[in-house]
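>>> one predicted model, sequence on top.
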Amino acid sequence: MQVKIIVHEAEEGGYWAEVPAIPGCVSQGETLEELDENIREAIVGCLSVDLVDPVTEGFERTLDIAI
């Protein structure tokens, strides 16, 4: 599996990365090698989460919001 990541230089030093295809999947590292290890671990963790539909009672509505 190939996943695109975007690497950024952190203001305080080191690097951080995000995975656009997996919202909220981010990690950081002091070196690019450490970042590579950490982001791979984060991707595995994000993909291994079982998403469960919330149980609602009564009125429910779905809203799309931009932040």
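Now that the structure is in, tell me what you want to look at.
>>> alpha carbons only for contacts and neighbour counts from here, please
Will do.
>>> where do the helices sit along the protein?
For the chain, the helices defined by DSSP state H cover 32-47.
>>> enumerate every residue touching the residue sitting nearest the centre point of it.
Nearest to the mean C-alpha position of the chain, by Cα atoms, centre = their mean, lies residue 25 at 0.6 Å. Contact analysis of residue 25 by Cα atoms under 8 Å, 6 or more residues apart in numbering lists 18-19, 42-43, 46.
>>> comparison target, given below:
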Amino acid sequence: FTAVIRRDGDWWIGWVEEIPGVNSQGTTKDELISNLREALADAIEMNREDAKAAAGEGFEEIAMKL
């Protein structure tokens, strides 16, 4: 994944390019990166749960690579 980050006054702010809605902020660059990782992990887990709920029973999971 790729993050776009910048300093904004006293804050660092950032967005994960590939996943809409995954963004965060921090008072330091390291804190921002940690917060973005956590937000990304949370978003991926939530998307997994949503996909399984939408598929209902009898679904099959397959691994995919780009």
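Received, thanks. Everything quoted here is computed from the prediction, not taken from an experiment.
>>> quick one: map the residue nearest to the centre of the first structure onto the second structure.
Correspondence of residue 25 of the first structure to the second structure, assessed by TM-score structural alignment: residue 22.
>>> farthest-separated two in the contacts of residue 25 of the first structure?
Spatially, the most separated pair among the contacts of residue 25 of the first structure is 18 and 46, at 11.9 Å (Cα to Cα).
>>> wait, residue 4 of the first structure touches residue 22, no?
No - contact criterion Cα atoms under 8 Å: residue 4 of the first structure and residue 22 do not qualify, at 9.8 Å.
>>> which one of the two has more residues nearby?
Set residue 4 of the first structure next to residue 22 and count neighbours by other Cα atoms under 10 Å: residue 22 wins out with 14 against 10.
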